[in-house]
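Colleague: 3D, please:
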Amino acid sequence: MDLILAAVIFIVSYFFIMTDRINRAVIALCGGTLLLLTGVYTTRDMFMNYIDWHTIALLFSMMLLISITEKTGLFTFIAIRFSQKVKGDPIHLLIGCSILTAVGSALLDNVTTVLIFVPIILKITKMLKLPSFPYLLAIIFSSNIGGAATLIGDPPNIMIGQAVEQLTFLSFLVHLAPLAILMFFIMLAMIFLIFNRVLRNQHREIKELMEINAHSHLIKSPMLYKSITVLLMTMLGFLLHTIIHMELTVIALSGAILLLLLTEKELATEQIFEKVEWVTLFFFIGLFTLVGGLQEVGIIDQLARGIVLSTDSDYAKTSLLVLWISGIFSGIVDNIPFVAAMIPVVQEFKSYGMDNLDPIWWSLALGACLGGNGTLVGASANVVVAGLAEGAGEKIPFIRFMIYGVPLVILSLTISSVYIFFRYLLPYT
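Modeller: Below is the predicted model:
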């Protein structure tokens, strides 16, 4: 009975999450509460075994750091100055916003990055009378590809990094960044070929852009220098955490608390906490409880056994199957809930004699991050961009996005298959 209850609650919850008719966090929390009410698991099991508080604390800490730094106007200043440097050239602007988004998504996280850049690019395209769709499309694709390069760039990577101790910040850079860079240039070439003629034929209005005083957006106060210093220290800590023997969560939390203390007199703490994406955090909490229900009744074990049996425990087949399954399903449902469900599945592979799971972890990370480009609900960054655009009167049509997103995902998974096979799987064949 518990198995049926957990499965039904999971499926119904995910249906409503996919349709986005009701707030995702509310749906996820309702699902978790129903699992408690029906006795699938106890409150102690939910809080002690299934909610990953390390991931929640890491996300919370990064949100605090970015919220304080954003108050200094640093991110707005960078975006405006770059636009002025390219003198409003549509193609240079497209390339520039893609690069800034990809780099920002790798070093910060893709949701935060798009929150910073989308309002700026919408304002610039409006001033220059340029179509916003190509730029929004490039930002979404760049955020997911750039986020795939590092441990903190995309929520799925954060979740995988927290679940697997040996996969460090440097490990993600070494193993995933090369492919992410390759895919970024391929994506950029694709966007250029598709929209080059459209953008070149647009009449440009650069006078208003060039008259913007970028420095007026930059608040040159001690808070600016404190924010930059602490943010750089935190990033350095991420890179060196295996050497200094400190967890990523501790580093991020320390940086956030330090910056809160340093800026307490300049910026009210209440204002910073108001800027935290609480909906996202509670969505994660609800999500962990939903997946916990599947773990509790053994559905996760059955799924893991099914994948292993279908591939005869073959490393190459299993890794590539995980890559394509994660890529396809991450486009259909959000890649965050999919990875949350798949992490215990991959961990279960060890019980079937598969000791070296690293190739499978990289396959899961690549499939989830790159597969998120398939639809507007494929990744959290996509949903954020769509919401910001709609609020500005520039709605992104779901089907139109898929026309560009699905081919990119198929190409990404094909290239990733070749990369995974020759870099990791060839010895096993």
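Colleague: okay, CA-based contacts and neighbour counts for the rest of this
Modeller: Will do.
Colleague: Okay, Pro344 and Gln295: tell me how far apart.
Modeller: 8 Å (Cα to Cα, to the nearest Å).
Colleague: Apart from its chain neighbours, what residue comes closest to the residue most central in space within the chain?
Modeller: With distances taken as Cα atoms, centre = their mean, the chain has Asp154 as the residue nearest its mean C-alpha position (2.8 Å). Nearest-residue entry for Asp154: Gly147, 4.6 Å, with adjacent residues in sequence omitted and distances by Cα to Cα, 6 or more residues apart in numbering.
Colleague: For the one you found, which residues are in contact?
Modeller: Under the criterion of Cα atoms under 8 Å, 6 or more residues apart in numbering, the neighbours of Gly147 are 102, 105-106, 109-110, 153-154, 369.
Colleague: same check, this time on Phe192
Modeller: Ile91.
Colleague: Tell me which helix or strand it sits in.
Modeller: helix 169-200 (DSSP states H and E).
Colleague: what's the next secondary structure element after that helix?
Modeller: Downstream of helix 169-200, the first helix or strand assigned by DSSP H and E is helix 207-211.
Colleague: Flag every buried residue along whichever helix or strand comes after that next one.
Modeller: Using DSSP H and E, the helix or strand that follows helix 207-211 in sequence is helix 222-244. By neighbour count with 16 or more other Cα atoms under 10 Å, helix 222-244 contains the buried residues 223-224, 226-228, 230-231, 234-235, 237-241.
Colleague: re earlier: just checking, the residue nearest to the centre of the chain touches Ala102?
Modeller: No - look at Asp154 against Ala102 with Cα atoms under 8 Å: they stay out of range, at 11.2 Å.
Colleague: Now the common contact residues for these two.
Modeller: The contact sets of Asp154 and Ala102 overlap at 144, 147 (Cα under 8 Å, 6+ apart).
Colleague: Another for comparison:
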Amino acid sequence: MVGDFPNILIGTEAGIPFYQFTSYMLPICLLELFVLLVYLRFAQPSLFKAAVLLHSLSADGYPNFEPPDEDCPELSDPADRAGGHNTLLNTIRHRLPKAIKSRYILRRGLIILAIVIVGFLLSDILNWSPAVIAIAGGIIALVFGGCEPFSLLQKVSIRDILFFSGLFVLVGAAEASGGLGYVSGTIVHLSFGNTLILCLLLMWAGAFATCFLNAGPTTALFLPIVLSFKSAAPHSLYWWSLSLGVCAGSSGTLVGATAGSVTATMIDRFVKEQNKFTAGSAEDEQIGPSEAVGDSPNSADKDSQKLTKLTFKEYASLGFPIMLIFLLISSIYITVLYRW
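Modeller: Reported below is the predicted structural model:
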């Protein structure tokens, strides 16, 4: 339930216990994850090959990393660096300056995480909302995690926040205008009174809406629609259908999930830095008098290494087929639950 924001909305609105949500959704999610890996293995075999840009490697072949973040403390013991053992563990520890090197901070983080997980499992007994438990755990981790809270908050992407805020405003406008009642009536009319067809229509409609409205706003849009259904569904199938549909639609396009937009922003920053580094390296190279500029042996490699941004079309070409596969698997799962 707490693994995704739409599921938190569904679980909170429907009053579904944490353990019940997990028992229904965990098996199908693991199955879809396995199918996704198999699909990517054959559709994008290059993703499973080690490919590191040449200019991102150091002289001894290990990846270069950025300097440590000033906002996070470096609490490693200097004596650890004095060890002269040429082992893989020491190599990793020295070449990952951003890794957590304080067992004390790591222990505190794991304790907070364990308390939050226990809170999720006992949320129904304690009569606490999982959303409240998650927020409380995040605040505790922010205060006692070892990093400067205000510096971390300054790194939040304002552009992404404004984007998703605008989507929620559009959803609120659609609900206030009475458009949700029309959508609800249309879905019920197309189902011909069949509960299974209604569940499948809800799932597929939620998936395609998520492709363009994002998972959170789509869930907020469909919650009143599901609550308006007069007929009851066995095994709370309406909520599982909505959750699986939103989950599938999140994979369809770049704006389908919050992670897609945030990842695109991070890739944008990374591409700018990498291309700037590549351009600077090309200017520093000296070409021999007998070599022409176009005949440089590394010119083709540099052109091939020039990175590009992640576009909506590029993402959809891979994500949309995955969405359809997820919908087919989820449709079979919902049908099995209905017949069970």
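Colleague: Post the TM-score for the overlay when you can.
Modeller: Between these two chains, after superposing, the TM-score reads 0.70 (TM-score structural alignment, normalised by the length of the second structure); 271 aligned residues with a Cα RMSD of 2.9 Å.
Colleague: ok, back up a step: what's the distance between the aligned residue in the second structure for the residue nearest to the centre of the first structure and Gln20 of the second structure?
Modeller: Matched to the second structure by TM-score structural alignment, Asp154 of the first structure sits across from Asp4. As defined by Cα to Cα, Asp4 of the second structure lies at a distance of 16 Å from Gln20 of the second structure.
Colleague: Check Val143 of the second structure too.
Modeller: The gap separating Val143 of the second structure from Gln20 of the second structure is 32 Å, by Cα to Cα.
Colleague: Ok, Ala173 of the second structure next?
Modeller: 33 Å.
Colleague: Out of the contacts of Gly147 of the first structure, the closest to Phe195 of the first structure would be?
Modeller: Distance to Phe195 of the first structure across those (Cα to Cα) is lowest for Ala102, with 19.2 Å.
Colleague: Contacts only, for the closest one.
Modeller: Residues near Ala102 of the first structure by Cα under 8 Å, 6+ apart: 139, 142-147, 184.
Colleague: So which of those residues are in strands?
Modeller: Using DSSP state E, no member of the contacts of Ala102 of the first structure sits in strands.
Colleague: Tell me the counterpart of Ile187 of the second structure in the first structure.
Modeller: Match for Ile187 of the second structure (TM-score structural alignment): Ile307.
Colleague: element containing that match?
Modeller: helix 299-311.
Colleague: now the angle between helix 222-244 and the helix holding Phe192 of the first structure, please.
Modeller: Interaxial angle, helix 169-200 of the first structure versus helix 222-244 (axes from the mean of the first three to the mean of the last three Cα atoms, to 10 degrees): 130 degrees.
Colleague: mean offset of helix 169-200 of the first structure relative to the second structure (after superposition)
Modeller: With mean Cα distance after the TM-score superposition for the first structure, helix 169-200 of the first structure departs from the second structure by a mean of 2.1 Å once superposed.
Colleague: May I see the buried residues of that helix?
Modeller: Burial within helix 169-200 of the first structure, assessed by neighbour count using 16+ other Cα under 10 Å, is assigned to 169-173, 175-177, 179-181, 183-184, 187-188, 191-192, 195-196, 199.
Colleague: and if you look at stretch 267-286 of the second structure?
Modeller: Buried residues in stretch 267-286 of the second structure, counted by 16+ other Cα under 10 Å: 267, 271, 274-275, 278.
Colleague: Please tabulate these in a markdown table, including the columns distance to Tyr315 of the second structure.
Modeller: Putting those into a markdown table (distance: Cα to Cα, whole Å) gives the following:
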| residue | distance to Tyr315 of the second structure |
| --- | --- |
| Ile267 | 13 |
| Val271 | 16 |
| Gln274 | 21 |
| Asn275 | 21 |
| Thr278 | 25 |
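Colleague: just checking, which of those belong to helices?
Modeller: 267, 271, 274-275, 278 (DSSP state H).
Colleague: List just the nearest of these to Ile92 of the second structure.
Modeller: Gln274 (23.1 Å).
Colleague: ok, now which ones touch the closest one?
Modeller: By Cα under 8 Å, 6+ apart, Gln274 of the second structure lies in contact with Leu307.
Colleague: Also Gly181 of the second structure?
Modeller: Per Cα under 8 Å, 6+ apart, neighbours of Gly181 of the second structure: Ile225.
Colleague: Also Phe75 of the first structure?
Modeller: Counted by Cα under 8 Å, 6+ apart, Phe75 of the first structure has contacts 116-117.
Colleague: Please report how far it lies from Ile66 of the first structure.
Modeller: Applying Cα to Cα to Phe75 of the first structure and Ile66 of the first structure gives a distance of 10 Å.
Colleague: cool, Gly353 of the first structure as well?
Modeller: From Gly353 of the first structure to Ile66 of the first structure the distance is 43 Å (Cα to Cα).
Colleague: So for these two, which sits in the more crowded spot?
Modeller: For Gly353 of the first structure versus Ile66, the count of surrounding residues by other Cα atoms under 10 Å is larger for Ile66: 22 against 9.
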